[in-house]
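Colleague: no sequence on this one, just coordinates:
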């Protein structure tokens, strides 16, 4: 694995670490969990990491199986044109899912946060509830985990083998949940100093979660389109 690929994967993992399921929900959980029950936040984080890993292995295996079939197509001129079209489509989609656009269409930007808060309240009572919450969060985010898909695509293109790909994805998932684990550790050792900043972070992030998703989709769209254009020139 090259240094450039490793840096790209770390960058994508850190982008993934800021999503609703890997940062915002964990912050809400940290604030809502009583002292002595913080292990349930760890259960949630390990479950969502495992969900990502299992899904990533399945996607990587499928991608590697298709490389002999689609490799020449993707690098061909028509394939590059498709990449440009897909990239432009993702940029268009980013505008459509932006909360400001949705608010103009009559959608309440705070509705999603309220639904998640209700799910968290119901899940906090048992460890099994944490597992279920993580699976729900991962399933909902599966359609928008574009950084993870970009990482899988880069690993497939690097052709490092399935064993190395699996190990790399495991490290990726650990890096993805690392910021939330650090927040939990800070709360354990310095709750009186970090609770108020965490409350502000949770409120701010909840209000802007939709915008962050839109920006992520738009950025990936630009990168895909530029890669397609680069292949055409």
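Modeller: That came through fine. Source: prediction; values computed, not measured.
Colleague: Could you use CA atoms for every contact and neighbour count after this?
Modeller: Will do.
Colleague: Could you list the buried residues of stretch 66-85?
Modeller: Going by neighbour count (16 or more other C-alpha atoms under 10 Å), the buried part of stretch 66-85 is 74, 77, 79, 80, 81, 82, 83, 84, 85.
Colleague: Relative to residue 61, which of those residues is nearest.
Modeller: residue 74 (17.7 Å; C-alpha to C-alpha).
Colleague: Distance check, that closest one against residue 145.
Modeller: According to C-alpha to C-alpha, to the nearest Å, residue 74 and residue 145 sit 21 Å apart.
Colleague: same deal with residue 222?
Modeller: Between residue 222 and residue 145 the computed distance is 16 Å (C-alpha to C-alpha).
Colleague: ok so, going back, could you tell me which of the buried residues of stretch 66-85 belong to helices?
Modeller: Using DSSP state H, the members of the buried residues of stretch 66-85 that fall within helices are 74, 77, 79, 80, 81, 82, 83, 84, 85.
Colleague: The closest residue in space to the last one that isn't next to it in sequence: how many residues sit nearby?
Modeller: In this structure, residue 85 finds its nearest non-sequential neighbour in residue 225, 7.1 Å apart by C-alpha to C-alpha, 6 or more residues apart in numbering. For residue 225, the number of neighbouring residues by other C-alpha atoms under 10 Å comes to 24.
Colleague: next, the one to line up against it:
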């Protein structure tokens, strides 16, 4: 249960990224909602993350068997978690905004979305681009792969766990789609407020993502190594 609780927390953190929430939110606040394009985009993102997760978990499992020493892996997990937590202070929102200048992360992705909405193939391309770029910085996802690998689950066990993780990642976007479909323009203003808030805070999101992912890795390693109690 501790493993699953940690995975749910990490998946919900991943669900707040530009690719999994902000881009879908921009699609929902458009006057004409294109449900097919929305689901095509989100399905592309979901499939991409699942395939990447399978590859990473298989690789991590092979590495785990090669190393063999579970204590050594737990110490490595502890060090990695500490490093991630320390790095979170580097990505303080004001510092990130100063480094990026006037061109914000949100404005760049909005431009890509407006270009891609013309065709289905372009939406698939946008989904692959968003997932491909963000997977390198979505440390909760990498941390989740680490937790699954460290648990020593068989392939039959971790495949549905990984699939569930990816589905939780896109669940908030699907819930918002259901709300938008059911209530129509009545939820347009709240969705616009949420979109504006997420756009303003997209620059500094990596900091708290690093902090939470680092904390969960440290906690898992501490429990395995029995450093407390």
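Modeller: Ah, there it is. Please read these numbers as outputs of a predicted model, since none were measured by experiment.
Colleague: What TM-score do the two superposed chains give?
Modeller: Once superposed, the chains reach a TM-score of 0.88 (TM-score structural alignment, normalised by the length of structure 2), with 226 aligned residues with a C-alpha RMSD of 2.2 Å.
Colleague: Please name the nearest non-neighbouring residue to the residue mapped onto residue 139 of structure 1 from structure 2.
Modeller: Under the alignment (TM-score structural alignment), residue 139 of structure 1 maps onto residue 132 of structure 2. Spatial nearest neighbour of residue 132 of structure 2, chain neighbours left out: residue 48 (8.0 Å); criterion: C-alpha to C-alpha, 6+ apart.
Colleague: Give the equivalent position in structure 1 for that neighbour.
Modeller: Residue 48 of structure 2 maps onto residue 51 in structure 1, by TM-score structural alignment.
Colleague: element containing its match?
Modeller: Applying DSSP states H and E as the criterion places residue 51 of structure 1 in helix 39-75.
Colleague: ok, and for that helix, which residues are buried?
Modeller: Buried-residue list, helix 39-75 of structure 1, by 16+ other C-alpha under 10 Å: 40-53, 56-57, 59-61, 63-64, 74.
Colleague: Over to stretch 25-39 of structure 2?
Modeller: Neighbour-count burial for stretch 25-39 of structure 2 [16+ other C-alpha under 10 Å]: 25, 26, 27, 28, 29, 37, 38, 39.
Colleague: Outside of that stretch itself, list whatever touches it.
Modeller: Counting contacts by C-alpha atoms under 8 Å, 6 or more residues apart in numbering, the residues outside stretch 25-39 of structure 2 that touch it are 24, 110, 117, 120, 123, 173, 176-177, 180, 188, 191-192, 195.
Colleague: and if you look at stretch 191-206 of structure 2?
Modeller: 17-18, 22, 25-26, 28-29, 88, 91-94, 96-97, 104-106, 137.
Colleague: That one aligns to what range in structure 1?
Modeller: Mapped onto structure 1 using TM-score structural alignment, stretch 191-206 of structure 2 spans residues 198-213.
Colleague: quick one: that stretch to chain centroid distance?
Modeller: Relative to its parent chain, stretch 198-213 of structure 1 has a centroid offset of 15 Å by C-alpha atoms, centre = their mean, to the nearest Å.
Colleague: That stretch vs structure 2, mean deviation?
Modeller: When structure 2 is overlaid, stretch 198-213 of structure 1 sits 1.0 Å from its aligned residues on average, using mean C-alpha distance after the TM-score superposition for structure 1.
Colleague: returning to that earlier point: verify the contact between the residue nearest to residue 132 of structure 2 and residue 131 for me.
Modeller: Yes - using C-alpha atoms under 8 Å, residue 48 of structure 2 is in contact with residue 131, at 6.8 Å.
Colleague: okay, and stretch 12-21 of structure 2 goes to which residues in structure 1?
Modeller: Using TM-score structural alignment, the residues of structure 1 aligned to stretch 12-21 of structure 2 are 14-23.
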